[in-house]
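Novice: need a 3D model of the sequence below.
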Amino acid sequence: MSYFLTALQAEGLKICKSKVIWITAAAFTIAPLMAGFFMVVLKSPELLKSSGLLEAKAQFAGEANWPSYISLHAQIIAVGGILIFGFVTSWIFGREYADHTVKDLLALPYSRAVIVMAKFIAAFLTNTILSTYVVTLGFFIGWIIGLTQWSSTIVTHGLYILVVVTILTIALCTPVAFFASYGGGYLAPLGFVIFTLVLSQIVAIAGFGEYFPWAVPALYSGVTAGESALGWGSLLIIFITSLLGVLSTLYWWLLADQH
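Specialist: A predicted model of the protein is given here:
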């Protein structure tokens, strides 16, 4: 346990001292700002009468109220989270190869499994903090805008959806760690992230989104009326996908030849 805590602390220091994570957080800030801007457009469409295209796009956000606003944030995390969370995971695992520090980790006097699990926990905590930051900023922006239909029931249900979507999206980042380890850098995992992001949109449009793990969070993020669109089959698919990502990454670090 002491080895694990030491490894986790080391990963935390790497993350806190890196500019990459702060730049990523700054980039993710665009999402709640755009969501708030769409709400302003929906509340005061006369402000942008000369820009019919932008107003039409804002209509996709629904109405200028808290249920639509929270649902929009859930969709942002479900879709944008695949890219942002995947990038964070690929950086945490791939940087060791890009910076040529993997040999130093392998020389440490404890199991490689400790290193891998510490990285997974660090990735989970970092992505959770990023998601919490985006949601908190989004709520602050919504409060400034003065959206309607605020109630404890709506907020509680919305936060429940946000938590579920966040956990599901982060869980689907484990295969990214394997591709970062197998590819020895950033290109392979980022290519995999982009591939899953594009393919999830195609599969969802085809009507088979509930069977494709990376499309499930986006489908669930649209639920606002209280009924659950997340079946046990979809949950099982996500669990198996996440587990395979963890096990394959462990296998690579434990058994594959490291140079």
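
Novice: okay, CA-based contacts and neighbour counts for the rest of this
Specialist: Will do.

Novice: so what's Leu197 closest to, chain neighbours aside?
Specialist: Nearest-residue entry for Leu197: Ile82, 6.7 Å, with adjacent residues in sequence omitted and distances by CA to CA, 6 or more residues apart in numbering.

Novice: the one you found reaches Thr174, doesn't it?
Specialist: No. Judged on CA atoms under 8 Å, Ile82 makes no contact with Thr174 at a distance of 11.2 Å.

Novice: just the helices in the stretch 51-200 of the chain please.
Specialist: Along the stretch 51-200 of the chain, counting by DSSP state H, counting those that start in this stretch, helices occupy 52-58, 66-98, 102-106, 112-145, 152-171, 174-183, 187-206.

Novice: residues in contact with the first one?
Specialist: In other words, helix 52-58. Residues outside helix 52-58 that contact it (CA atoms under 8 Å, 6 or more residues apart in numbering) are Phe38, Met39, Val41, Leu42, Pro45, Leu48, Lys49.

Novice: can you tell me which of those lies nearest to Asn65?
Specialist: Nearest to Asn65, judged by CA to CA, of the contacts of helix 52-58 is Met39 at 7.8 Å.

Novice: which strand or helix spans the closest one?
Specialist: Using DSSP states H and E, Met39 sits within helix 30-43.

Novice: helices or strands up against that helix?
Specialist: If you count contacts as 3 or more CA pairs under 8 Å, 6 or more residues apart in numbering; DSSP states H and E, helix 30-43 packs onto helix 52-58, helix 66-98, helix 112-145.

Novice: now the ones you listed as JSON lines including mean neighbour count and distance to Leu244?
Specialist: Formatted as JSON lines, the helices and strands packed on helix 30-43 follow (neighbours: other CA atoms under 10 Å; distance: least, CA to CA, whole Å):
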{"stretch": "helix 52-58", "mean neighbour count": "14", "distance to Leu244": "38"}
{"stretch": "helix 66-98", "mean neighbour count": "23", "distance to Leu244": "15"}
{"stretch": "helix 112-145", "mean neighbour count": "19", "distance to Leu244": "13"}
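
Novice: please provide the structure for the following sequence as well, for comparison with the first:
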Amino acid sequence: MIPGLRAALQVEALLLHRSTVLRIAVPALVVLVPCGSFGAVALARSGYGVGAAAVKLAPYATGDPGTTVMVALAQILSVAVLTAGGFATAWAFGQPFTDGTAGASFGLTVPRTTIALARCLVILASLAAVVLAATLVGLALAALAGAALATAPPSTPPGLGQATVTALTAGMLGIGLALPFAWVATVTRSAFGTVGVLIAVIAATQVIVLLGAGSWFPYAASSLWTGMGGAEAAAAVGLPQLALAAAVGPIAVVAVVHAWRRLTDV
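Specialist: Below you'll find the model as predicted:
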């Protein structure tokens, strides 16, 4: 085992789980996102949606209600996990520079590279647990939607399993896509600066999608794959594009560890 990794994991887990960022992100992702997915489907089928809202909710107005809830969940998770994960990494890696505690890492027996690796792994594990919990809550609400909104007797439609896997995969991809902001926080030594970069990336993603290159841009590929841009855009995203998006996380971890190895003055 890497020297000191177990101790570093325990300390980083304690710090993250006590953070305000995680206390906000957990209920938002586990409760609000699934409830929002259920609400979108219910509103789409209620007939009360008008104007622009009706147009946006139109894809949720047909098909099996439970499956549609999970489709909506996948689309929302693909963005929500990236945003929450970006804030979490910005805080975890940027705040120590802001409050001056990063300098203490030079006096520890545990190498700085081990601390950086442990911090990345804790963020990964914590957000993965949150995504899994959100998916399970979504499944419960999908069952409720199937019983309350279906026009036929409740059953398990063949598309529900695929929609569930899509939601889970989109959430996990979002975690990996958030990890580069740990490198940004290390380089800029600023949590607020990292949040600014996160917002800029999200804005740039919209422009890239409008230009038609979204399928090969990792920050757009996962959302397009869930159907957020329509069926045609989803069909343009295949295994190569998803593999490229999945590679972002491991590359980011290597970059973060390397950046922490090169720290000379905090």
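
Novice: so can I have a markdown table of the contacts of helix 52-58 of the first structure showing neighbour count and distance to Thr29 of the first structure?
Specialist: A markdown table is the format used below for the contacts of helix 52-58 of the first structure (neighbours: other CA atoms under 10 Å; distance: CA to CA, whole Å):
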| residue | neighbour count | distance to Thr29 of the first structure |
| --- | --- | --- |
| Phe38 | 25 | 15 |
| Met39 | 27 | 16 |
| Val41 | 20 | 19 |
| Leu42 | 21 | 21 |
| Pro45 | 16 | 24 |
| Leu48 | 13 | 23 |
| Lys49 | 12 | 27 |
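
Novice: let me have those in TSV, extended by distance to Gly158 of the first structure.
Specialist: Formatted as TSV, those follow (distance: CA to CA, whole Å):
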residue	distance to Gly158 of the first structure
Phe38	18
Met39	17
Val41	22
Leu42	20
Pro45	26
Leu48	29
Lys49	31
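
Novice: and the two most separated of those residues?
Specialist: Met39 and Lys49 (15.0 Å).

Novice: gap between the residue mapped onto Ser44 of the first structure from the second structure and Thr98 of the second structure?
Specialist: Matched to the second structure by TM-score structural alignment, Ser44 of the first structure sits across from Ser46. Using CA to CA, to the nearest Å, one gets 49 Å for the distance from Ser46 of the second structure to Thr98 of the second structure.

Novice: circling back: how about the residue nearest to Leu197 of the first structure, what does it touch?
Specialist: Residues in contact with Ile82 of the first structure (CA under 8 Å, 6+ apart) are Thr169, Ile170, Leu172, Cys173, Val193, Leu197, Trp214.

Novice: spit out the contact partners of the spatially most central residue of the first structure.
Specialist: Centroid-nearest residue in the first structure: Gly81, 2.8 Å away (criterion: CA atoms, centre = their mean). Counting by CA under 8 Å, 6+ apart, Gly81 of the first structure makes contact with Thr166, Thr169, Ile170.

Novice: now do Val176 of the first structure
Specialist: Applying CA under 8 Å, 6+ apart, the residues near Val176 of the first structure are Gly86, Thr89, Ser90, Pro189, Leu190, Phe192, Val193, Gly245.

Novice: farthest pair in these?
Specialist: Largest separation among the contacts of Val176 of the first structure by CA to CA: Leu190 and Gly245, giving 15.1 Å.

Novice: out of the helices of the stretch 51-200 of the first structure, nearest to Gln258 of the first structure?
Specialist: Comparing those under CA to CA, the one sitting nearest is helix 102-106, at 7.9 Å.

Novice: ok, Ile144 of the first structure to His73 of the first structure distance?
Specialist: Ile144 of the first structure is 16 Å from His73 of the first structure, where distance means CA to CA.

Novice: what's the neighbour count on Gln10 of the second structure?
Specialist: 13 (other CA atoms under 10 Å).

Novice: same question for Leu162 of the first structure.
Specialist: Neighbour count of Leu162 of the first structure, defined by other CA under 10 Å: 26.

Novice: now for Gln201 of the first structure: what does it line up with in the second structure?
Specialist: Aligned partner of Gln201 of the first structure by TM-score structural alignment: Gln206.

Novice: check contacts around the residue nearest to that match when sequence neighbours are not counted.
Specialist: Once flanking residues are discounted, Gln206 of the second structure sits nearest to Ala220: 7.9 Å by CA to CA, 6+ apart. When contacts are counted by CA under 8 Å, 6+ apart, Ala220 of the second structure touches Thr205, Gln206, Val209, Gly214.
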